[in-house]
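Asker: coordinates only, sequence not included:
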């Protein structure tokens, strides 16, 4: 036997759950969408955008002194991304907002639509914190860290106000950069001046010590004085050799009692005594009873002189380096190191582009519809489980 065929399904009928779905769609999607559209097209004020673009540059041409002395790296050539990041944070800071407010009156510009336009208007008595948060919504900053390019879009109720705010941002950014330049130049000159002052004091002390040494020893150059002593010793040795030769010649023709031989013997003894004294003087202090009891201690004298000479040479080298660094710092201080290069001047809008009413309405409809679908699926899932 074949199974009985079930009767065909009857016509579809509207059930209560279908009515609830329609009512929920109206309440959760159409009604909020109508409110959003009413706000965007009826209450939201038009906004005009002004665009501006700039980048931070740094003078990288070293001076002639830096090229000659190789000191350009001492003062940090090359613009780093840190300065651009500082500028980026400054534009977003309450400090800049307060300066623009004091000069243009941001509260007066953005408060006329309050309280009807609660999203694109500002309370007249807004605090600086509220003004800063609103500023971050009205001023959009795009910063490319790879190229260092920064673009800013300013939105305001009128084209003139948007352009004025954008120009004010550029002006305040340039003022901040000028402040950085002034601080950098002051620091560079301050530190280089301190180094130069220390180098001058060190050179003066070294030369003063050398002058005191020469005044106390009454010797300008111990090496030259020692060379003279060596000349005396050489002369005595030559005289001794001559006297010995004469004595040998007389010994062949005369006896020991000859007066000439006794005189030569005394002369040889005196010359040998002087040679011994000179050798002791060159090796240390002069011995007691020598012909020159005031002779200096040359080993100690030369050691002290070499030490003072090295101090003077090091002090002179330090002074030349400090002087070159000071001249380089002064040359860099005479020109502006950092500057803003504007590649897009503040533009003036001819039509209102914001708020983007149709785009926001479409996004609102999409979000509300998705939310409604999720709620419906959750409801049906709970119903099936029940």
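Answerer: Received, thanks. Here the structure is a predicted model, which is why all the values come from computation and not from measurement. Numbering: from 1, shown residues only.

Asker: okay, CA-based contacts and neighbour counts for the rest of this
Answerer: Noted.

Asker: my read: residue 28 touches residue 374, true?
Answerer: No: contact criterion CA atoms under 8 Å: residue 28 and residue 374 do not qualify, at 11.7 Å.

Asker: The two - which one has more neighbours?
Answerer: residue 28 (16 against 11; other CA atoms under 10 Å).

Asker: sec struct for the more buried one, please.
Answerer: The three-state label given to residue 28 by DSSP: H, G, I helix; E, B strand; the rest coil is helix.

Asker: Ok, residue 352 next?
Answerer: coil.

Asker: now the one helix or strand residue 130 maps to: how far from the chain's centre is it?
Answerer: Counting by DSSP states H and E, the element that carries residue 130 is helix 128-138. Centre-to-centre, helix 128-138 and its host chain are 31 Å apart (CA atoms, centre = their mean, to the nearest Å).

Asker: For that helix, which helices and strands make contact with it?
Answerer: helix 94-104, strand 149-156 (3 or more CA pairs under 8 Å, 6 or more residues apart in numbering; DSSP states H and E).

Asker: Would you mind finding the most buried of those?
Answerer: Looking across these with neighbours counted as mean count of other CA atoms under 10 Å, the highest average goes to strand 149-156: a mean of 22.

Asker: other SSEs contacting that strand?
Answerer: Contacts defined by 3+ CA pairs under 8 Å, 6+ apart place strand 149-156 against strand 48-58, helix 128-138, strand 139-143, helix 159-217.

Asker: what's near enough to touch the nearest residue to residue 265 once chain neighbours are set aside?
Answerer: What sits nearest to residue 265 in space, not counting adjacent residues and going by CA to CA, 6 or more residues apart in numbering, is residue 247, at 7.6 Å. Contacts for residue 247 (CA atoms under 8 Å, 6 or more residues apart in numbering) come out as 261, 264-265.

Asker: where's residue 247, which helix or strand?
Answerer: Per DSSP H and E: helix 222-253 holds residue 247.

Asker: list the buried ones in stretch 355-372?
Answerer: 355, 357, 361, 364-365, 368-369, 372 (16 or more other CA atoms under 10 Å).

Asker: that's a helix at residue 114, yeah?
Answerer: No: per three-state DSSP, residue 114 lies outside any helix segment and is coil.

Asker: Below is structure B, check it against A:
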């Protein structure tokens, strides 16, 4: 019995008293005070369809029954959260406030020690322990918290993070807007050049063939032939009338025959100009080629007009994609350290040690019973 009590006391000392004394020593002499500065932000639209919609604060909308943040804004706020705890943000803080120098080299608190020669991965892991970003899906707010050994440095770090996050949101949203507008401008320029090329080809064709409108010229030529055909019919009728009263060798009959031959020759000349016979100089070929060029120019013109409309639409849509970071709760300068919570932590450790001791004692007692 005495041996059992001695073993129990040793176990109690080893599992409860000694760890508890170590915890007391740590929290009393080693643990450094850590100040916490925090801020709440959200992403919102700069341009919106509805009045006041773009300036609506997500958390306020949720409290007033507005249904909280929209899916797009929630996703963009989550992008900000990932950026806050990323290597890019750490690099930015290193440039702005030399963030790691505040933590590196302090030997007092072993749990929050950062080696001056820490690797990039170790530094990022330590950074993510001291800087947190939590997103509330109900209100759509992102809470950024920073722990530091100095209250001013904690506040400066939060302010720097918010400043970098604002630049991140502005850069991303403006880049998306610029890409959309640049694409529309590129399409407009291509359409303009294509339209000008088609118009130039049509003008060159008109100059080379000495026609303003080949289709109209063909119609006019056809009208001339029709007029000559009418004149020929009248001349032949006159000839028949003359033959009825005069002989073939009379001057009037011979003159009328000459007139008919002249009209027929003119009809032949005009017909050759109108109807193609393997020659690009014929008017019907010219009209066909001109019509093709005119059609291409018309299509290019319609495409150019559509590109102008598309550019205007892209500019309007791009304004709807602009976002900005709203600071709902400004960074606060802490008056006192929130961590470590010494009494709470010591009580928690003591209770956990007692539970572990009780479990160990129960296991040992069970083993001893089986041996007996």
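Answerer: That came in fine, so what should we check first? Owing to the predicted nature of the structure, the values given are computational and were not obtained by experimental measurement.

Asker: if we can go back for a sec, any chance of the helices and strands packed on helix 128-138 of the first structure in TSV, plus distance to residue 20 of the first structure?
Answerer: Listed next are those as TSV, based on distance: least, CA to CA, whole Å:
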stretch	distance to residue 20 of the first structure
helix 94-104	51
strand 149-156	43
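
Asker: Now which residue in the second structure aligns to residue 298 of the first structure?
Answerer: Using TM-score structural alignment, the equivalent of residue 298 of the first structure in the second structure is residue 283.

Asker: Which secondary structure element is home to the counterpart of residue 88 of the first structure in the second structure?
Answerer: Per TM-score structural alignment, the equivalent position to residue 88 of the first structure in the second structure is residue 81. Element membership of residue 81 of the second structure, judged by DSSP H and E, is helix 71-84.

Asker: which parts of that helix are buried?
Answerer: 73-74, 76-78, 80-81, 83-84.

Asker: Report the two of these separated the most.
Answerer: Across those, the longest distance by CA to CA is 16.5 Å; it joins 73 and 84.

Asker: ok, back up a step: run the angle between the helix or strand following the helix holding residue 247 of the first structure and helix 222-253 for me.
Answerer: Remark: after helix 222-253 of the first structure, the chain's next helix or strand is helix 259-283, criterion DSSP H and E. Calculated by axes from the mean of the first three to the mean of the last three CA atoms, to 10 degrees, helix 259-283 of the first structure forms an angle of 160 degrees with helix 222-253.

Asker: Mean distance between helix 259-283 of the first structure and the second structure after superposition?
Answerer: By mean CA distance after the TM-score superposition for the first structure, the fitted helix 259-283 of the first structure averages 3.7 Å away from its aligned residues in the second structure.

Asker: what's that helix packed up against?
Answerer: helix 222-253, helix 298-333.

Asker: Save the ones you listed as CSV, and put in distance to residue 202 of the first structure too.
Answerer: Formatted as CSV, these follow (distance: least, CA to CA, whole Å):
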stretch, distance to residue 202 of the first structure
helix 222-253, 23
helix 298-333, 6
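
Asker: Of those helices, flag the one that's most buried.
Answerer: By mean count of other CA under 10 Å, those have helix 298-333 as the most buried, with a mean of 18.

Asker: which helices and strands does it pack with?
Answerer: Using 3+ CA pairs under 8 Å, 6+ apart: helix 298-333 of the first structure touches helix 64-69, helix 159-217, helix 222-253, helix 259-283.

Asker: Let me know which of those is the nearest to residue 34 of the first structure.
Answerer: helix 159-217 (29.4 Å).

Asker: quick check: angle from the closest one to helix 81-91?
Answerer: Going by the same axes, to 10 degrees, helix 159-217 of the first structure makes 130 degrees with helix 81-91.

Asker: counterpart of residue 341 of the second structure in the first structure?
Answerer: When the first structure is aligned by TM-score structural alignment, residue 341 of the second structure is paired with residue 356.

Asker: From the rest of the structure, what touches stretch 103-115 of the second structure?
Answerer: 30-32, 116, 123, 126, 148-149.

Asker: Which one of the residues you listed is nearest to residue 182 of the second structure?
Answerer: residue 123 (39.5 Å).

Asker: Quick one: residues contacting the alignment partner in the first structure of the closest one.
Answerer: Here residue 123 of the second structure is matched to residue 131 in the first structure, going by TM-score structural alignment. For residue 131 of the first structure, the contacting residues are 97, 107, 122, by CA under 8 Å, 6+ apart.

Asker: related to what we said a few turns ago, out of the contacts of stretch 103-115 of the second structure, who's the most crowded?
Answerer: residue 148 leads the contacts of stretch 103-115 of the second structure on contacts (other CA under 10 Å) with 22 neighbours.

Asker: Residue in the first structure paired with that one?
Answerer: Using TM-score structural alignment as the criterion, residue 148 of the second structure maps onto residue 156 of the first structure.

Asker: which ones are touching the nearest residue to its match once chain neighbours are set aside?
Answerer: Leaving aside its sequence neighbours, residue 156 of the first structure sits nearest to residue 162 (CA to CA, 6+ apart; 4.8 Å). By CA under 8 Å, 6+ apart, the contact list for residue 162 of the first structure reads 48-50, 154-156, 348.
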